[in-house]
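1. Provided below are the primary sequence and the corresponding predicted coordinates.
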Amino acid sequence: MTFKTSALRAGAFSAAALLVLTACGDNGEENGEEPDNGNGAAEENGTAEGDGEEITVEGDELTISLFGEEPYSWIDEETGEPTGATIAVAEEIFENRLGYNVTFEEEPTWDNLIPGLNAGHWDVVSAGMSINADRCEQASFGEPELVYTTAFLVADENAAGLETFDDLAESDLDIIALSGAIESGWMDDLGIEHSTVDSAADGVDYVEGGAADVFALTAISLESMAGDMEGLTVTAPFAHEISIGAHAFRHEDTELIDEFNAELADLMESGEYLEIVSEFGFTEAEMPPAGITAQELCDEDPEELTEQYLD
């Protein structure tokens, strides 16, 4: 399976810029470098403060980063255009409803999404990123949008009979996960030895090519990317703990977050949100539980939230 890493319109990072971001680490510091803000953030006050650096912003322009993982956000290989459930939502809210001029850029490495956000290379991350406490220290999230479950991509009709992470803990299989993804974090917590890859497509390729036995990822992603591939099996989805995705923003962009959340609430209440994302395979089952907030997902114990909100 080919993963298209060329950026849309404005272009992805150059190799040099990627090295700068890698040096940033998760806190997004620029090591003295002056951030290149691209098209700027969508605040109307003219500037925004990010990690001690002043970021000049343009009130009508937004740069939105996507990540190549179906069905959330990716570049269509035939049209070269951005597509996916989170992209459709971003276009509806930021372009159609709020009137921003939006540029999409693809970031091929998951671990660079938040550092690039805080460095000012883009203003919003539209990649179905799950809200958790570690990420909330680095970025702010819009209100919850999509509930995720986990599955495994395996070969040979799941000969090992894998169902949950408990089965992986007792196996001697070669296991991979997406670097920086929640599945990798859960396996770290459980003491499950595994390797990581930078892209979802790489994970699929590893299992297809026999370089790994198991790829752990969100169930709907595996079904979308590999569910029809001969010789591969996506196991039944399971919920290790509550996992809900949303759009990510810089902490200081409170006005933009409030604008987004107001329109998101309207879409959710009217049912239009489900209509938009259903085109990409999402159903009522993936809609967030009533009443849950991004703040809860940032602040409260995941196990308690799982018991409270999930059956």
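-> Thanks, I have it.

2. use CA for all of it now, contacts and neighbours both
-> OK.

3. how close does the residue lying closest to residue 68 once chain neighbours are set aside get to residue 230?
-> Closest residue to residue 68 apart from its sequence neighbours, by C-alpha to C-alpha, 6 or more residues apart in numbering: residue 74 at 4.2 Å. Counting by C-alpha to C-alpha, to the nearest Å, the gap from residue 74 to residue 230 is 23 Å.

4. In terms of neighbours, single out the busier of those two.
-> Set residue 74 next to residue 230 and count neighbours by other C-alpha atoms under 10 Å: residue 74 wins out with 28 against 10.

5. Was I right to think residue 143 contacts residue 294?
-> Yes. With contact defined as C-alpha atoms under 8 Å, residue 143 and residue 294 form a contacting pair (5.1 Å).

6. Shouldn't the residue nearest to residue 68 be within a strand?
-> Yes. Counting by DSSP: H, G, I helix; E, B strand; the rest coil, residue 74 is found in a strand.

7. so what's it up against?
-> Neighbouring residues of residue 74 by C-alpha atoms under 8 Å, 6 or more residues apart in numbering: 66, 67, 68, 82, 83, 84, 106.

8. Tell me the one of those residues nearest residue 248?
-> Minimum distance to residue 248 across the contacts of residue 74 is 11.0 Å, recorded for residue 66 (C-alpha to C-alpha).

9. Looks like that closest one contacts residue 112 (just checking).
-> No. Residue 66 sits out of contact with residue 112 when judged by C-alpha under 8 Å, with a separation of 11.0 Å.

10. ok, second structure coming up, stack it against the first:
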Amino acid sequence: MRRTFLKGILAAGVAAVTFTAVSVQAGPLMDRIESGETIRLGFANEVPWAYPGENNKPLGFVNAYAIGVLKQMGYDNIEPVVTEWGGLIPGLKAIRFDVITGGMYILESRCENVAFSEPMGRFGDAFIVAKGNPKGIENYKDIKDKGALFVTGAGYNTVEAAKKEGVPEANILTVPGPTEILAAVKAGRADAGGVTYFTALNLAKESADEVEVTDPAALPDWTLNWVGIAFRDADQDFLDKFNAAQKEYLGSADMLGTVAEYGYTESQLPGDVTTEWVCSNR
């Protein structure tokens, strides 16, 4: 009888341990979903990557892509949360939203703070300069050698890139985002503005022919980057499911049709590069 009683206690203990382990595996995002709450998408105003439309409707190809993957997973109860670029990672960590869909490059420094999905695209940077490029600026070396003033966004990868290429910190002006970058170049407060190539094309279009875009191929090869969707480390369970769904969705006719209006094409597909590799090499 005693042996049977001890077996019962042991079985109950194992059950309790098993239950605890399962509970620990569920991250805060799955807890929200299971309680009927929204999946909150965090993004800034970065045309054509991710930006708000009427009533903060999530527009841009990264938003469209992420929403497509979520639908593939069976989720469509989403809520947009718009913030400045520099507030994206702090906002995610502070649980003000659940996913970063802003078009964020996967960088080693960011991998230390958030968990990225497998890459959803490969992209390059470029500069915007005054029409005619009067100072002949094509790359970071030109900025350094000519003592030019470089403007870019707070928290942008281009801040790290400029420093790595030897541009003095005193020659780097950081502003909230693309609108301010364009304004600085147009007003002559900066000689070149560093953004993604897609963003540069959009800014040139907005400028009424006052700025032009440099050749992205003039920048070092190592500045070519891959974009991922960012999650909190605690939501690894959800991220694993997202990656599985993304594998089926990425490059599909449905996906390419959804993002085509924003300029994303097959040439931007990420190839076989993994997030693990990018975190170690960018």
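-> Yep, it's here. Everything numeric here is computed off the predicted structure, so don't read it as measured data.

11. Mind telling me the TM-score for this superposition?
-> Overlay of the two chains. TM-score (TM-score structural alignment, normalised by the length of the second structure): 0.82; 252 aligned residues with a C-alpha RMSD of 2.4 Å.

12. Looking at residue 66 and residue 112 of the first structure, which is more packed in?
-> residue 66 (30 against 19).

13. What does the more buried one correspond to in the second structure?
-> When the second structure is aligned by TM-score structural alignment, residue 66 of the first structure is paired with residue 43.

14. is it true that its match touches residue 100?
-> Yes. Residue 43 of the second structure is within contact range of residue 100, at 6.0 Å (criterion: C-alpha under 8 Å).

15. Which neighbours do the two have in common?
-> residue 88.

16. Would you map the helices across the stretch 151-282 of the second structure?
-> In the stretch 151-282 of the second structure, the segments counted as helices under DSSP state H, counting those that start in this stretch are 157-164, 178-186, 197-206, 236-249, 253-259, 275-281.

17. what residues does the fourth one touch?
-> So that's helix 236-249 of the second structure. By C-alpha under 8 Å, 6+ apart, helix 236-249 of the second structure touches 25-27, 29-30, 68-70, 72-73, 115, 117-118, 231, 255.

18. Go again with 10 Å.
-> With contact meaning C-alpha atoms under 10 Å, 6 or more residues apart in numbering, helix 236-249 of the second structure is reached by 25-30, 65-66, 68-74, 99, 115-120, 229-233, 250, 252, 255-256.

19. Only the buried subset of those residues, as a ChimeraX command please.
-> If you want just the buried ones from the contacts of helix 236-249 of the second structure in ChimeraX, going by 16 or more other C-alpha atoms under 10 Å, the selection is:
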select :27,28,29,30,65,66,68,69,70,99,115,116,117,118,119,120,229,230,231,232,233,250,255,256
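
20. Translate residue 257 of the second structure into the numbering of the first structure.
-> In the first structure, residue 257 of the second structure lands on residue 275 (TM-score structural alignment).

21. cool, residue 32 of the second structure as well?
-> Aligning on TM-score structural alignment places residue 32 of the second structure opposite residue 57 in the first structure.

22. surely residue 156 of the second structure meets residue 173?
-> No. Here residue 156 of the second structure does not reach residue 173: they are 11.6 Å apart, not a contact under C-alpha atoms under 10 Å.

23. residue contacts, residue 70 of the second structure?
-> Shown in contact with residue 70 of the second structure (C-alpha under 10 Å, 6+ apart): 39, 64, 76, 77, 78, 241, 242, 245, 246.

24. Next, it: secondary structure please.
-> Here residue 70 of the second structure is helix, with the state taken from three-state DSSP.

25. For residue 97 of the second structure, see how far away it is.
-> Distance, residue 70 of the second structure to residue 97 of the second structure, by C-alpha to C-alpha: 15 Å.

26. Tell me the residue in the second structure aligned with residue 165 of the first structure.
-> So, by TM-score structural alignment, residue 165 of the first structure is matched to residue 140.
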